[in-house]
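>>> sequence unknown, structure follows:
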């Protein structure tokens, strides 16, 4: 028995339907699917629930994380913690799977191997056509560097604490887990004998500049450098200082019960004092943080003092504070329930977090 893990947030419902239809039409039906909806907004959430009424073999887990950074690792781990089958396949919702996909996985499964798969990419035109799997024209194929679609022994993946939840945003988590399994002595095998899955074309999802959802403009670069240390340090276990794959809905319900509100400015000393005195030390309470530019930020008075070489107040740009706060959460508080908004137009940050 194999569990297929799919992660989802605000994706085209038509693309997801094509994916689920291909699983519905498997020649071997001995599998289950856990789909983690990691924070879709109401529109997509409602569409998803309507669609899944047609697929009784899918277990939906909804996470109220729409005002958090996207964390595919945590979404996968939430499913992994619920997985009781001997093997687990981590896939994507934008794939169309061959009818013989599950039967081939059953042939390939091996307790000493991780198997990841070559993917055929469809063009935009080809992706819009509904046809038999073998009739699709493949535009190009992935190589060994694309590590996302992989079959694991469940116990082995759990033994290394699953995927590393440091990775927020996009990139690195799938290669990281393969490196750590190799470090633990397991064989990681690239299967390219035949194409078992096709990637449906879709436009890249770019964040609107006026969006209030959390965004850190350097996360992909940080993830890339973090991955280098996983490789050079022969790391095996991830998430050693945090509970991994945890999600408690009651913690998110508690975010409605704010106990203390802190109003801060972008004075560097004030912000750093707050982080070290409150954010990283308070326990068992729900707090709200509001941050706005100080009235003297970029004032004529401060600029004049600076020109004259006089002592001035040290400020942080609001973009910098946004990035620093998100980094503190990823590094120190990533298992906590939180809601984060940054209005770059009005230069205001709001964070509610259960410490």
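Thanks, I have it. Note that the structure is a prediction, hence the values are computed from the model and not measured.

>>> drop to CA atoms for contacts and neighbour counts, all remaining ones
Fine.

>>> residues near residue 93, how many?
22 (other C-alpha atoms under 10 Å).

>>> Isn't it up against residue 7?
Yes: applying C-alpha atoms under 8 Å as the test, residue 93 and residue 7 come out as touching, 7.0 Å apart.

>>> Straight-line length of stretch 147-161, end to end?
End-to-end distance for stretch 147-161: 18 Å, by C-alpha to C-alpha, to the nearest Å.

>>> which residues touch that stretch?
80, 83-92, 105, 109-111, 113-117, 174-175, 178, 180-181, 236-240, 244 (C-alpha atoms under 8 Å, 6 or more residues apart in numbering).

>>> out of these, which are inside helices?
Using DSSP state H, the members of those that fall in helices are 80, 105, 174-175, 178, 180-181.

>>> Give me the distance between the two termini of stretch 186-195.
Chord length of stretch 186-195, first to last residue, is 24 Å (C-alpha to C-alpha).

>>> So for it, what gets flagged as buried?
By 16 or more other C-alpha atoms under 10 Å, the buried positions in stretch 186-195 come out as 186-188, 190-191, 195.

>>> Just to be sure, which of these are found in strands?
Residues of the buried residues of stretch 186-195 located in strands (DSSP state E): 187-188, 190-191.

>>> for comparison:
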């Protein structure tokens, strides 16, 4: 069984132009999402203003929700959990606010989606020069492909389901939070993201392997689900080694549920309903 409705879980932080381009691309998908939930890790007011303008341009039927918390450093796991708690769709595709989806992105993800599985995708890295031109000129027809010299930009729809159960099945780190799809019920089973991950890195690996430990198998979306990652300077990666080891420990110990995860936001949501 494939999903009937889908939400885009869109992570962002203080880059409104990139987020605007991503939203424009989501508004022209061959299969429109039912929801776009923006997980905002403390952006300034200019991001809020841009989101309000884009809400007015959204195609009819797309619910856009903006979930924000105060900027107290890199707390992506927390804002993602808060955003998952407001998702109403049965399927979630996670995307970063600097990754522009090709027009078949949602269609491709849903084609490969299956019960009891998550879908891992890849990305096309855009150069500094190409990223600057895209931001200046916008999403012109075929414009992104001018700067894509990677096989990850190829789209061959009939190969997607043939390769999905086999491609990169044994690569521990071939899972990226900027392009991944999963059933809402599966992320709730593992209690969402582990909020002990503070600082950049590896919270997505931890999540995926806890889902795998819970019996959720991997399907890899090759030759589809294309995203174009705009160039930017690297974030502070001082927590990289610590977070990577924590993720590897979760894999080794076969953990399933996060001790500090999404459940508290779900309880708050239910309590508010009861009032």
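Okay, I see it. Note that the coordinates shown come from a computational prediction; the quantities given were computed from them, not determined experimentally.

>>> on that earlier part again, if we take the ones in helices among the contacts of stretch 147-161 of structure 1, which one ends up nearest to residue 163 of structure 1?
Of all these, residue 174 has the smallest distance to residue 163 of structure 1: 7.6 Å, by C-alpha to C-alpha.

>>> which position in structure 2 aligns with residue 239 of structure 1?
Matched by TM-score structural alignment, residue 239 of structure 1 corresponds to residue 259 in structure 2.

>>> isn't its match right up against residue 194?
Yes: with contact defined as C-alpha under 8 Å, residue 259 of structure 2 reaches residue 194; the gap is 7.1 Å.

>>> re earlier: which one among the buried residues of stretch 186-195 of structure 1 gets closest to residue 131 of structure 1?
For the buried residues of stretch 186-195 of structure 1, the closest approach to residue 131 of structure 1 (C-alpha to C-alpha) belongs to residue 195, at 15.9 Å.

>>> State the distance from the closest one to residue 1 of structure 1.
22 Å.

>>> can you check residue 302 of structure 1 too?
Residue 302 of structure 1 is 67 Å from residue 1 of structure 1, by C-alpha to C-alpha.

>>> Which one's more surrounded, the two?
Shown here are residue 302 of structure 1 and residue 1; by other C-alpha under 10 Å, residue 302 has more neighbours (17 against 13).

>>> so how far is residue 56 of structure 2 from residue 70 of structure 2?
For residue 70 of structure 2, the distance to residue 56 of structure 2 - C-alpha to C-alpha - is 25 Å.

>>> Between these two, which is the more surrounded one?
Neighbour count, other C-alpha under 10 Å: between residue 70 of structure 2 and residue 56, residue 70 has more, with 12 against 9.

>>> Aligned counterpart of the more buried one in structure 1, please.
Using TM-score structural alignment as the criterion, the counterpart of residue 70 of structure 2 in structure 1 is residue 65.

>>> excluding its backbone neighbours, what's nearest its match?
Counting by C-alpha to C-alpha, 6 or more residues apart in numbering, residue 65 of structure 1 lies nearest to residue 39, which is 4.2 Å off, once chain neighbours are set aside.

>>> Show me what that neighbour aligns to in structure 2.
Using TM-score structural alignment as the criterion, residue 39 of structure 1 maps onto residue 42 of structure 2.

>>> Next, find the distance separating that match from residue 68 of structure 2.
To residue 68 of structure 2, residue 42 of structure 2 is 6 Å away according to C-alpha to C-alpha.

>>> from what I can see residue 80 of structure 2 touches residue 12, true?
No: using C-alpha under 8 Å, residue 80 of structure 2 makes no contact with residue 12, being 10.1 Å away.

>>> so what sits against both of the two?
With C-alpha under 8 Å, 6+ apart, residue 80 of structure 2 and residue 12 have common neighbours residue 39.

>>> all helices for structure 1, in order.
13-24, 42-52, 72-82, 101-108, 124-127, 154-159, 173-183, 219-232, 249-253, 268-274, 300-307, 318-332.
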